[in-house]
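A.B. asks: below are the sequence and a predicted model; questions follow.
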Amino acid sequence: MFQTSRISSCVLAALLGIAGAAQAAEPIRIGMIDGLSGPFANAGQAVVRNLQYAIDRINAKGGVRLPEGARPLALATFDNKQAVEESLIALRQVTDQRIGFVVQGNSSAVAAALIDGIEKHNQRTPQQRLLFLNYSAVDPTLTNDKCSFWHFRFDAHADMRMHALTEVIKDDASSHRVYLIGQDYSFGQQLARSARAQLGSKRPDIAIVGDELHPIGKIKDFTPYIAKIRASGADTVITGNWGNDLTLLVKAAKEGGLNVKFYTFYGNGLGAPAAIGEAGVGRVRAVAEWHPNTGQGVSNSPSDAYYQAFRQRYPQPEDDYVHLRMHLMIEMLASAIEKAGSTEAAAVARALEGARFRNAFHEATMRADDHQLLQPLYVSVMRKTADGSVRFDNEGSGYGFKTERYLPLSQTALATSCKMKRPS
């Protein structure tokens, strides 16, 4: 017994020593540029929680292993107030601080500006190049016509997400009249085009009875928009709205008694389930790479364990917004740095190309052609936890989401028009 305890103590001391050495080493800094104030602050803060959680998991294992020794990851945040100019100012702060990795996602307009800014910086300053990891900016052009060697996207782009949603609408015999509503910037505009094209191909009998774009983050009362949707006779609404623009939209729909189905990109969090409440049961759908109830019915589900670990770290209901893709992004970055044996941007980028991720309940591949992550997608429908159809609710609302359609990786991959220019 004494010998076993002594060995265990020695192993523990060794592990603590490894972790301590990593913490003492110079950290590998990751600069997050996103909205941490203003109307979309809740979305930005949700990102911080997810990134910090993933970073802490890497550091708890000893950090990132490099030839000169293990180094921890560290997150630095820069509030861009959801504006392009503020984002470019933040990018200059990142380069001034010699941070080698930039992450961003909540705005495709911002992402496009960062890609352009990083391209120019890397050409001017090849000895201090940056790598851009995108967790949520889903305009398809970012990995098509505007693809960049220095940019990697870890979320399914809008056409991929729309493909998943329209696969469900295609088989919904009760859908005949569709209303499109979105935010008036590159993402919202592309989403409307994608919805029209895909519905036209899969369900040419469906009529598009409304196509509305509204100012992003400016509308406080969506009642007039709900009135337009009702007047159109729509039975189905498709929206890519996110953050408060989605919450206020579905809240107005609930208060106005609008009896339609909502097909959303982000309807499973940031206040949306609570805002729409009982009216959303069986009617609100969301698409994502994962959701908390994917493991329902599976004994000792790894998915359940993963979700419960996050909730243990962040127990407050308002903090219940888990982004698997962000955790995956940090893990793939750490693995790529280790494979490259370096933090130099080009070396890490080459290590990321074609990289694969796999855990007990998810798989993904970073396509080298366009730096678009390929992964499964779930379309889930809102349910009430009290009726026993879902195990976990969202944000303490009493409402959760149940898988309606699962698309494996092979069915979510779409062709790319990217013509990648790689550095010599």
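C.D. replies: Arrived safely. Residues are numbered from 1 along each chain as shown.
A.B. asks: only C-alpha atoms from now on, for both contacts and neighbour counts.
C.D. replies: OK.
A.B. asks: state the distance from the nearest residue to residue 339 once chain neighbours are set aside to residue 152.
C.D. replies: Nearest residue to residue 339, sequence neighbours excluded (CA to CA, 6 or more residues apart in numbering): residue 351, at 6.3 Å. The gap separating residue 351 from residue 152 is 12 Å, by CA to CA, to the nearest Å.
A.B. asks: so for the two, which sits in the more crowded spot?
C.D. replies: The neighbour comparison of residue 351 against residue 152 (other CA atoms under 10 Å) goes to residue 152, with 27 against 20.
A.B. asks: what about versus this one:
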Amino acid sequence: MKRTTHQETRAMAFQHRAGRLARGLALAATALLATAAQAQEPLRIGTFLSVTGPAAFLGDPELKTLELYVDRINAEGGVLGRKLQLVSYDDSGDAEKARTFAKRLIEQDKVDVIVGGTTTGTTMAAVPLAEQAGTPFISLAGAVPIIEPTKKWVFKTPHTDRMACEKIFADVQARKLTKVALISGSGGFDKSMRGECLKVASRYGVEFVADETYGATDTDMTAQLTKIKGSGAQAVLNAGFGQGPAIVTRNYRQVGLSLPLYQSHGVASHEYIKLSGPAAEGVRLPAAALLVSEILPANDPQKPVVSSYRKQYEDKFKSDVSTFGGHAYDGLMLAINAIKSAGSADKAKVRDALETTKGYVGTGGVVNMSANDHMGLDLTAFRMLEIRNGAWTLVK
């Protein structure tokens, strides 16, 4: 048997090391290519919104806002070197459609985060899916059950219906009124806000002397308002959103009611004033600073944010801004900030970053979230507004 020489042994060792090096380089190249490919993959922002149907005046500005800012962010280079891709569906306000689209976003489109859910009903249809899949979900709807009890993967941007009740009752109290008549619609938001108002009224010394309801397709509420007229009420609160509150407002004047009328933040848009016409004069409601950006004090921390958003939206779409578009702006920015903070689109890391959001100044207020608070707004985020001469004014 031939003996291996020292030189041959060294040559074989060299070849072995060279082979290992080549394999290592190949693996490194593969990893780099995979990383590069991942870097080129867009960050997918999923959304399902009520762009058509009875809640279109909410969903339409929400979608426009998301499209506007996704385009702007991409034009500026994207996020973490990756472009954003908006994957959107119109649920028309139908909860079953919303559930179907949420499932599609998670399982087929494989989105990194969901920013959507125009109404409480459509949001709640998607909540179990987001929780089961472990997908961060930032809702744009208002009711308390979205975040109470706290759900691991679910967050939201608008003020809650409970906060709206409390802000209204604080104003009622300041006007030294105690007897309030309640009228509400049959939708998910309406029912939730009615329930929350009933829970917190006693804290403000408010007594309900009437509790009337109307259906989603009702076009006349004079019967309910006539009952309220004879109830001894000193003020009236309509817990609702959509077309109903505008009908209530017009009928309110038609039956001769002149008591203070309060509406929910669910109608905080110029569309409500247009639909209600002159009957809206004197109506009060709690809303975000966005609606009165031009008359906010110069030192208000929200003024730069809401003024910039308003200008960009109105310049682009030639239509009035609404708080609902603002909710979508906040949802998108919170998601992007969380992705940046996490350093990736890893869903668990993004969720954790959302939950630890502190000091985000948005259109809805200053957001400080925690493990027990997946909204992060307090009552100071609401401004009490009054309609005067067809325009919003701040109640001092």
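C.D. replies: That came through, no problem. Just so you know, these numbers come straight off a predicted model, no measurement behind them.
A.B. asks: quick TM-score on the pair, please.
C.D. replies: Here the TM-score for the pair of chains, by TM-score structural alignment, normalised by the length of the second structure, is 0.79; 351 aligned residues with a CA RMSD of 2.8 Å.
A.B. asks: show me where the stretch 251-400 of the first structure has its helices.
C.D. replies: 272-276, 302-313, 324-340, 345-352 (DSSP state H, counting those that start in this stretch).
A.B. asks: report the mean deviation for the first one after fitting onto the second structure.
C.D. replies: The reference is to helix 272-276 of the first structure. Its aligned residues in the second structure lie a mean 2.3 Å from helix 272-276 of the first structure after superposition (mean CA distance after the TM-score superposition for the first structure).
A.B. asks: chain center to that helix: distance?
C.D. replies: 20 Å (CA atoms, centre = their mean, to the nearest Å).
A.B. asks: aligned counterpart of residue 193 of the second structure in the first structure, please.
C.D. replies: Under the alignment (TM-score structural alignment), residue 193 of the second structure pairs with residue 191 in the first structure.
A.B. asks: setting the sequence-adjacent residues aside, check what's closest to its match.
C.D. replies: Spatial nearest neighbour of residue 191 of the first structure, excluding adjacent residues (CA to CA, 6+ apart): residue 158 at 6.2 Å.
A.B. asks: which position in the second structure aligns with that neighbour?
C.D. replies: By TM-score structural alignment, residue 158 of the first structure lines up with residue 161.
A.B. asks: just to revisit the earlier point, how many other residues sit next to the residue nearest to residue 191 of the first structure?
C.D. replies: Residues near residue 158 of the first structure, counting by other CA under 10 Å: 24.
A.B. asks: distance of it relative to residue 328 of the first structure?
C.D. replies: Look at residue 158 of the first structure and residue 328 of the first structure: by CA to CA, they are 19 Å apart.
A.B. asks: and if you look at residue 309 of the first structure?
C.D. replies: 15 Å.
A.B. asks: neighbour-wise, which of those two wins?
C.D. replies: Using other CA under 10 Å as the criterion, residue 309 of the first structure and residue 328 rank with residue 328 on top: 21 against 12.
A.B. asks: and that one? What does it align with in the second structure?
C.D. replies: So residue 328 of the first structure corresponds to residue 330, using TM-score structural alignment.
A.B. asks: not counting its neighbours along the chain, what's nearest its match?
C.D. replies: residue 362 (5.7 Å).
A.B. asks: tell me the spacing between that neighbour and residue 303 of the second structure.
C.D. replies: 10 Å.
A.B. asks: which one's more surrounded, those two?
C.D. replies: residue 362 (27 against 22).
A.B. asks: now residue 240 of the second structure: closest residue in space, sequence neighbours ignored.
C.D. replies: residue 190 (4.5 Å).
A.B. asks: how about residues contacting the host helix or strand of residue 190 of the second structure?
C.D. replies: With secondary structure defined by DSSP states H and E, residue 190 of the second structure is part of helix 188-200. Residues outside helix 188-200 of the second structure that contact it (CA atoms under 8 Å, 6 or more residues apart in numbering) are 119-121, 142-144, 161-162, 165-166, 182, 184-185, 239-241.
A.B. asks: unless I'm mixing things up, the match of residue 328 of the first structure is touching residue 366, no?
C.D. replies: No - Residue 330 of the second structure is not in contact with residue 366 according to CA atoms under 8 Å; the separation is 10.5 Å.
A.B. asks: now do the strands in the stretch 201-350 of the first structure.
C.D. replies: Using DSSP state E, counting those that start in this stretch, the strands of the stretch 201-350 of the first structure run over residues 207-214, 236-239, 261-264, 284-288.
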